[in-house]
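Asks: Quick one: sequence plus predicted model below, questions after.
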Amino acid sequence: MFHDPRFWTALAFVLFFVIFGRKLWVAITGHLDARADSVRHDLDEAARLRREAEQMLEDANREREKTLAETQAMLARSEAEAAGLAERARKDAEAAAARYEKMAQDRIHAAERSAIREIQDRAAQIAVAAARDVVSTRLTESPDIAATLIDKGIDSLPEALRRSAA
């Protein structure tokens, strides 16, 4: 047994672990504990970063929804404003058309009045010419009628002047 190399190898192995085993065990467990602490720290850091990322995502989603709501509100206001502007433009166009129509009607009425005056003036001229012809024909035939007409004209002159002044 003492001559067998396996015995001495086994004994050396056992003595090595008895002498250095505690130190090796402490060093190995210390290294493993340090590694476990490092992994635990990394996991805690990853969890913290994940929570922060989730919070940032939630904030970004809230901000996006808020911005979307503001955009929709702005769009609604813009549409309402555009509708108001269109309505105002329509009313302005209608008012302008009404003004132009009124001006055209006024011009037509003025032209009608002018035409009526011209017709009346022309009719009066024709009537005066016809009356002149009739009167001159009759006056030349009968001088008494001329005197009577002149007297009636002079008598009705004050009344005609009063009517024209009023």
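Replies: Yep, it's here. Numbers count the residues shown, from 1 in each chain.

Asks: CA only for contacts and neighbour counts going forward, please
Replies: OK.

Asks: Which helix runs longest in this protein?
Replies: With DSSP state H setting the assignment, residue counts place helix 5-141 as the longest helix in the chain.

Asks: which strands and helices sit next to that one?
Replies: Counting contacts by 3 or more CA pairs under 8 Å, 6 or more residues apart in numbering; DSSP states H and E, helix 5-141 packs against helix 143-165.

Asks: quick one: the helix it packs on to helix 5-141, angle?
Replies: Here helix 143-165 runs at an angle of 150 degrees relative to helix 5-141 (axes from the mean of the first three to the mean of the last three CA atoms, to 10 degrees).

Asks: how far does helix 143-165 sit from the chain's center?
Replies: Its chain's C-alpha centre and that of helix 143-165 lie 75 Å apart, by CA atoms, centre = their mean, to the nearest Å.

Asks: which outside residues touch it?
Replies: Taking contacts as CA atoms under 8 Å, 6 or more residues apart in numbering, the residues outside helix 143-165 that touch it are 138-139.

Asks: related to what we said a few turns ago, return the distance of the longest helix of the chain from the chain's centre.
Replies: On the basis of CA atoms, centre = their mean, the separation between the geometric centre of helix 5-141 and that of its chain is 11 Å.

Asks: Below is an additional structure, to be compared with the one above:
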Amino acid sequence: MANPTDAPLPQVFETESPEAFVEAGHGTEVGHAEPELLGLVPFQWVSIAMFVLLLIAFLGAKVHKTIAGGLDNKIKAIRDNLDEAKQLRAEAEALREEYATKIAGAEKDAEAMLDNARREADGIVAKAEEDTASMIARRERMAQDKIAAAERQALADLRARAADASTAAAAQLIAQNHDAAADKALADEVIAHI
């Protein structure tokens, strides 16, 4: 089987062979002529033009100083930005540490406040229990005093009624058992003792 790469390639734009060109009297060698000006080819002219342009730019317009100044200014601006970034970072670290200490302090304050509130609540509960106990004792004493006063009043009323009843009974007995002669003898006896 034949390899496709072994086949001769067709020549697409060949109009006449180089041998026919030489036979026609055009010379022995087929070549292309390069354009030239004053013995220099185009790439040499471009190189000379670029050199002259850069020479004018660097020496005539002092572009190199402008470029160097611009680069120096850019470098200075970058350094300033870096210094500012370092300063901002240091400030941020300081703020972070400050807020960390504030948070720790706030947590300690919150714990202290909570402990204080617990102590106060325990004190309030104890005081309330003490006040309640003293109020109950005071009210109990007041009730006992009222009961004792009521008992005394009842006894006084009972004694007064008993005295009234015995006085009335005695007066009635005396009126029934004593006449005028017995009264006279009793009065004489009292007078004699005086």
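Replies: Looks like it came in fine. Keep in mind that this is a model prediction, so the values were computed, not measured.

Asks: mean shift between stretch 61-69 of the first structure and the second structure?
Replies: With mean CA distance after the TM-score superposition for the first structure, stretch 61-69 of the first structure departs from the second structure by a mean of 2.5 Å once superposed.

Asks: Buried residues, that stretch. List them.
Replies: Along stretch 61-69 of the first structure, no position meets the burial threshold by neighbour count (16 or more other CA atoms under 10 Å).

Asks: and if you look at stretch 145-164 of the second structure?
Replies: Buried, per 16+ other CA under 10 Å, within stretch 145-164 of the second structure: nothing.

Asks: Have a look at how far, on average, it is from the first structure.
Replies: Stretch 145-164 of the second structure versus its aligned partner: 4.6 Å mean (mean CA distance after the TM-score superposition for the first structure).

Asks: got the contact list for that stretch?
Replies: By CA under 8 Å, 6+ apart, the list of residues contacting stretch 145-164 of the second structure from outside is empty.

Asks: Spatially central residue for the second structure, please.
Replies: In the second structure, the residue lying closest to the centroid (CA atoms, centre = their mean) is residue 103, at 8.6 Å.

Asks: what residue of the first structure matches up with that one?
Replies: In the superposition onto the first structure, residue 103 of the second structure corresponds to residue 64 when matched by TM-score structural alignment.

Asks: And for residue 29 of the first structure, the neighbour number?
Replies: 13 (other CA atoms under 10 Å).

Asks: repeat for residue 56 of the second structure
Replies: The number of residues packed around residue 56 of the second structure, counting by other CA under 10 Å, is 13.

Asks: Could you look up the SS state of residue 2 of the first structure?
Replies: When the structure is split into helix, strand and coil by DSSP: H, G, I helix; E, B strand; the rest coil, residue 2 of the first structure lands in coil.

Asks: Could you measure from it over to residue 63 of the first structure?
Replies: Residue 2 of the first structure sits 83 Å away from residue 63 of the first structure when distances are taken as CA to CA, to the nearest Å.

Asks: likewise residue 75 of the first structure?
Replies: Counting by CA to CA, the gap from residue 75 of the first structure to residue 63 of the first structure is 18 Å.

Asks: Same check on residue 109 of the first structure?
Replies: When distance is defined by CA to CA, residue 109 of the first structure is 67 Å away from residue 63 of the first structure.

Asks: for residue 107 of the first structure, same thing?
Replies: If you go by CA to CA, the gap between residue 107 of the first structure and residue 63 of the first structure works out to 64 Å.

Asks: How about residue 138 of the first structure?
Replies: Residue 138 of the first structure sits 109 Å away from residue 63 of the first structure when distances are taken as CA to CA.

Asks: and what of residue 162 of the first structure?
Replies: 89 Å.

Asks: and what of residue 82 of the first structure?
Replies: From residue 82 of the first structure across to residue 63 of the first structure, the span is 28 Å (CA to CA).

Asks: And residue 73 of the first structure, by the same measure?
Replies: As for residue 73 of the first structure, its distance to residue 63 of the first structure is 15 Å (criterion: CA to CA).

Asks: One more: residue 27 of the first structure?
Replies: Summarising the geometry, the distance separating residue 27 of the first structure from residue 63 of the first structure, computed by CA to CA, is 52 Å.

Asks: in stretch 70-84 of the first structure, what counts as buried?
Replies: Residues of stretch 70-84 of the first structure include none that count as buried (16+ other CA under 10 Å).

Asks: Under the alignment, what does residue 151 of the second structure map to in the first structure?
Replies: Matched to the first structure by TM-score structural alignment, residue 151 of the second structure sits across from residue 112.
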